[in-house]
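**Student:** what follows is a predicted protein model with its sequence.
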Amino acid sequence: MCTHLDEREGRYYFRRRVPKVLQPILGKTELSKTLSTSNRAEAVRLCRAESLRSDELFAKLRADLKSAEAPSSPVSDPISAKVRAIVSAAQADADATRRAREDAEREREEDNDWYQAVVSYARDEGLDEDEALAFDREVERRAQLERAVQRRLKDEGTALPQQAATSTEKPQPASKSALYLPALIDKWAKERTPNARTFAKAALVARRFREMVGPIPVKSIERRHAIAFKDALLASGQSASNTNKTLELLSVLLNFARANEMTKMNAAQGVRVLVKSTTKPKARISFNLPALQSIFSSPVYSEHVRPDGGAGEAAYWLPLLALLTGARLEEMCQLAPDDVFEETYLDATGTQHAVPCVRFVHNEERDQGVKNAGSVRRIPLHPILIALGFVEYAHSHKGKPRIFPDLKPNSYGEESGNWSKWFGKYLRGPCAVTDNRMVFHSFRHSFKDACRECSISKDLADAIQGHDDGDASSGYGSEYHPLRPLVEAMSRFAIYGLTLPAPWSAS
């Protein structure tokens, strides 16, 4: 058995810890190398070869150390002196390499955080990923150019010439102790505890503001700066709608600063682009019948294929659950085995019945969360889900924290993040659904359309999907909506003309 084999997202790597005594020489605590294969048998063979090479490397370095540390005789030992010189030089090189690597990795982590934030933002707003990244890449390119010029001028002992002051001038920091947007975001996040994606969006706003307007202390941000930010966003190619969302988040941050006496005013309040609501096309639409038929006759359902990235049986169940519950993807990915259970209710004649249910809850101890208070709910399972074997599937994972254990969270800790990327590719590829407005979230739209077609009231549809209509009276009553009307609604729910797959099988 190869003990240095590591598997990440279907790819294999060689990883081995460097002995502590050799870490200063190599400048690292671990040897890591991609094996460039997803075949386990091949990976094991390559891993063993790497293990032998690392054994030889460690043995040689230990021998060199032993020679270098041996006590010298009164007569000069040129060989030992040479080894000591080599080790000393290697140590210096290793220290320099380590520092360079740490700097490079830090920059790489920052770039990755930025990239993930932009991609998430693009996905939320229905933008094309390449278009959303184009602006940010240009901003980063200009920032790198500016830093390079500053370094060159510093080396030459030359200061940049002062530019005439304008409304978009980038003032220098007032003092080292001044509070800037990144520090404000940290304070805001500590108190308001936003989710990881919202925090990333806030960090992206701070980055864009710094690049487009300047590193201005929070207390010095004026309305002219917010207006300049708006104009710069539009000039960069951002849509009016996305510009307004960026400004709204900046306003939220500055409002928090004003409430906590970090600034006297919210300079971004009311700054926005006028948008005609009738001109904005829908970013998301329901799946039509041909699209649904393509999804549920694709290889996952017709050939029992479980593609890489589909997280095993999650590829089969998540689209079906979304179709027949209208639930959000992250809610379903967080389900635990005991979230699928049986509950009794009385029908109109007073007869007691039992029905399998699923619940979506907020439970910090189990890392389960929902969008808002109205999303906490318990709903009966649709008869089709029961017939397909979902209850048996869920209970087969008893004792595990999740019913979809093969899901791997993304960098934000979202259990649906990586699976969502896979489904997007699967939808455009094997399923051949090419309309970019149709995404996984379209299942929620489709559920709402089907409820209307089946004469299921808005009140019941909202209760099933976890929609909060903002009406204070909706919060009155028990923790969960009464079960009987939900059961009756689910019995009427149907997607007319759709042929669903064969029941689930573990084989």
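**Tutor:** Sure thing, it's come through. Residues are numbered from 1 along each chain as shown.

**Student:** rest of the way, CA atoms for contacts and neighbours
**Tutor:** Noted.

**Student:** count the residues that sit near the nearest residue in space to residue 272 that is not next to it in sequence.
**Tutor:** In space, residue 272 comes closest to residue 244 once its chain neighbours are excluded; the distance is 5.4 Å by Cα to Cα, 6 or more residues apart in numbering. Applying other Cα atoms under 10 Å, we find 21 other residues in the vicinity of residue 244.

**Student:** quick check: the gap between residue 113 and residue 410.
**Tutor:** Taken as Cα to Cα, to the nearest Å, the spacing of residue 113 relative to residue 410 amounts to 12 Å.

**Student:** of these two, who's got more company?
**Tutor:** With neighbours defined as other Cα under 10 Å, residue 113 and residue 410 compare such that residue 113 has more, 17 against 13.

**Student:** would that one count as being in a helix?
**Tutor:** Yes: following the definition DSSP: H, G, I helix; E, B strand; the rest coil, residue 113 is counted among the residues of a helix.

**Student:** how about it, nearest residue that isn't a chain neighbour?
**Tutor:** Nearest non-adjacent residue to residue 113, counting by Cα to Cα, 6+ apart: residue 200, 7.7 Å away.

**Student:** would you mark the buried spots in the helix or strand where that neighbour lies?
**Tutor:** According to DSSP states H and E, residue 200 maps onto helix 196-212. Going by neighbour count (16 or more other Cα atoms under 10 Å), the buried part of helix 196-212 is 197-212.

**Student:** ok, so of those, who is nearest residue 191?
**Tutor:** Here the nearest of the buried residues of helix 196-212 to residue 191, counting by Cα to Cα, is residue 199; it sits at 12.2 Å.

**Student:** OK, contacts around the closest one?
**Tutor:** 185, 189 (Cα atoms under 8 Å, 6 or more residues apart in numbering).

**Student:** for residue 78, see how far away the closest residue to residue 499 other than its chain neighbours is.
**Tutor:** Of all residues beyond its chain neighbours, the one nearest residue 499 is residue 293 (6.9 Å), with distances taken as Cα to Cα, 6+ apart. With distances taken as Cα to Cα, residue 293 is found 80 Å from residue 78.

**Student:** who's more crowded, these two?
**Tutor:** Neighbour tally, residue 293 and residue 78, criterion other Cα under 10 Å: the higher count belongs to residue 293, 17 against 10.

**Student:** use this one as the comparison:
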Amino acid sequence: MGLRMATPWKHPETGSYYLRERVPVAVQETAAGRTVAIVIEGQSLSVKIGGWVKLSLRTKDATVAKERYRDASAALQEHYRLIQQEAATGPVRLTQRQIEALAGEYYRAETQQHQDSPGQPDEWDATRSALQDMGETVAGLERLHGDSANLMLQQRGMTVDDGSRKALMEAMHRAYVMFAEGQERRAVGDYAADPRTARFPAFDDGAMVTETTRAKAGQPQTAPRVSLSDLFDLWAKEHRLAGGSEKTARDFAHKLDSLGAYLGYDDAAAVTQRQIIDWCDHLRAEAKLSAKTVGDKYLTAVRAVYRIGVEKGRITAAPTDGVRVRKPKQIKTRPSGFTDEEARAILLAALQDPSTLGNMAEKNKLAIRWTPWLGAYTGARINELTQLRKQDFITEAGIPCVRITPDAGSVKTGHYRVVPLHPHLIEMGLLEFVAAQRGEYLFLTPAETLEATSRRAENVGKKVSEWVRTGAGVTDMGVQPTHGWRHRFKTLARDVDMPDRLIDAIQGHSDGSAAAGYGETTAKAMYREIQKLPRYEWS
């Protein structure tokens, strides 16, 4: 599983495909109003950056559009990276030698492209006259050479100051005039060696060494570019080998998507600590996420993915190192679990005639009928309950039990567990309900893959949560609409002196100790404790 990829947009009237992307938040302020060059099918096109970027891909073929979109989007991301780099470190001031070296590259590229078919001499004579006039104004220089200058600088990963860029275009113009003179000479059959190429020096920025010069010098070339998608795929592979859940993988993909969308590019090595901090601040200020959510969910996911990249030698350092999201002291005004009144309201509402639920899918109605009661007596997570199958109801040592297993869908720990059923559930007819169901899954229709089935279980869980708010009337946002059962179960278990190790075994928790990994917690031991729980009965 990789990160989500954007796709070309098809114009509904013309059928032509476009690159159409929202400009990332991180670069909106600094990039607004800038014009950058994007190459489409060998032609450099100018595009102005605003709130959105829109650029024709010049094709009506979907396959071709995808290829051009990928290249154009990557070029746009590189522009964003350079703009952010400029904002952080300031633009580069080119030396005269560097300017002439870049002009020489321009001269050689134009010569190589056009020398075989130079055209007519009088055409080049007229061209040189027109060049003389256009080269006298900045606007003329921009029209002639602006896109080519942008492209050369982008390819070298450089953002230069305005003075350097103007001087570069002037040097490029002089080089182009020389190219036109050479073309006029070749047009009359003179293909003598061009002595002018020797006047241009090799480019050297005093620090940067290109892959070409590395190879010529016999030096090891730098590592290939590593994207955020590459790092995620590396992490996901390790996660799955360790038995991690697909739900966690999807959640981490979402968090990496958020970072990539904020930055506007996915070059993992180019991300800085400052950008990670700014992203976290953006999630809090603009996305209105809590400090806990940003720190424990978003930052944790990105930190884990980068850590794998460092461990596997794909990147040298993690920009998440040293980054923290400070959490304000939490103000708690109520218990995390349901109160007696809330538990009563939910469980009694679940017993009502399913016809009162309207046009809701029958499987959702069954989930509303049974998962609150199962949650109350097992303390299980809602998605562990909504993905239960008929074969998950078993008997161990003569005790009716439910098996919560990754074979049915997503389990947070990745480990199966067996939980004895409280006698009250048996008396309510739970096992008869299970036996009467025709399909394998009790509360959903399975998809073709286990991952897709897990997503359906999540959706059913959301339906139950919505019903708790609207149907059962538990509207206090200080308690989670289904997770409240897990907190309440632990509270009641402590009230009846249930040992913590048995509570953890029933709920699928771990205390992290080495001793917890030794021995098995039997159904007999758990059933003895579960029977201590008070019944949910009202006169």
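**Tutor:** All right, it came through fine. Computed from a predicted model, the values in this text were never measured in an experiment.

**Student:** returning to that earlier point: can you tell me what the residue nearest to residue 499 of the first structure aligns to in the second structure?
**Tutor:** The pairwise alignment with the second structure assigns residue 293 of the first structure to residue 344, based on TM-score structural alignment.

**Student:** contact partners of the host helix or strand of its match?
**Tutor:** Counting by DSSP H and E, the element that carries residue 344 of the second structure is helix 340-350. Contacts to helix 340-350 of the second structure, defined as Cα under 8 Å, 6+ apart, come from residues 368-370, 372-373, 468, 471-474, 536.

**Student:** which is the succeeding secondary structure element to that helix?
**Tutor:** Moving on from helix 340-350 of the second structure towards the C-terminus, the next helix or strand you reach (DSSP H and E) is helix 362-378.

**Student:** in that next one, what counts as buried?
**Tutor:** Buried residues in helix 362-378 of the second structure, defined by neighbour count with 16+ other Cα under 10 Å: 363-378.

**Student:** of these, closest to residue 422 of the second structure?
**Tutor:** Out of the buried residues of helix 362-378 of the second structure, the member with the shortest distance to residue 422 of the second structure (by Cα to Cα) is residue 377, at 6.3 Å.

**Student:** any idea how far the nearest residue in space to the closest one that is not next to it in sequence is from residue 533 of the second structure?
**Tutor:** Spatial nearest neighbour of residue 377 of the second structure, chain neighbours left out: residue 422 (6.3 Å); criterion: Cα to Cα, 6+ apart. Relative to residue 533 of the second structure, residue 422 of the second structure is positioned 8 Å away (Cα to Cα).

**Student:** then residue 234 of the second structure?
**Tutor:** 45 Å.

**Student:** do the same with residue 507 of the second structure
**Tutor:** In this view, residue 507 of the second structure and residue 533 of the second structure are 14 Å apart by Cα to Cα.

**Student:** quick one: map the residue nearest to residue 272 of the first structure onto the second structure.
**Tutor:** Residue 244 of the first structure maps onto residue 295 in the second structure, by TM-score structural alignment.

**Student:** is it true that its match touches residue 328?
**Tutor:** No: judged on Cα atoms under 8 Å, residue 295 of the second structure makes no contact with residue 328 at a distance of 11.7 Å.

**Student:** circling back to that earlier point, pretty sure the residue nearest to residue 272 of the first structure sits in a strand.
**Tutor:** No: with three-state DSSP as the criterion, residue 244 of the first structure is helix rather than part of a strand.

**Student:** might one say that it is in contact with residue 273?
**Tutor:** Yes: using Cα under 8 Å, residue 244 of the first structure is in contact with residue 273, at 6.2 Å.

**Student:** what segments of the first structure are strands?
**Tutor:** In the first structure, the segments counted as strands under DSSP state E are 5-8, 11-17, 30-34, 340-346, 352-360, 377-380.

**Student:** residues in the second structure aligned with the first one?
**Tutor:** Residues of the second structure matching strand 5-8 of the first structure are absent, with TM-score structural alignment as the criterion.

**Student:** cool, the last one as well?
**Tutor:** Following TM-score structural alignment, the aligned partner range for strand 377-380 of the first structure in the second structure is 417-420.

**Student:** report the mean distance between the matching stretch and its aligned residues in the first structure.
**Tutor:** Taken against the first structure, stretch 417-420 of the second structure registers an average deviation of 1.8 Å after superposition, with mean Cα distance after the TM-score superposition for the first structure.

**Student:** quick one: contacts for whatever residue of the second structure lines up with residue 493 of the first structure?
**Tutor:** With TM-score structural alignment defining the correspondence, residue 493 of the first structure maps onto residue 533 in the second structure. With Cα under 8 Å, 6+ apart as the criterion, the residues that contact residue 533 of the second structure are 492-493, 496.

**Student:** filter the residues you listed down to the buried ones, ChimeraX style.
**Tutor:** Once 16+ other Cα under 10 Å is used to decide burial, the buried members of the contacts of residue 533 of the second structure can be selected in ChimeraX as follows:
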select :493
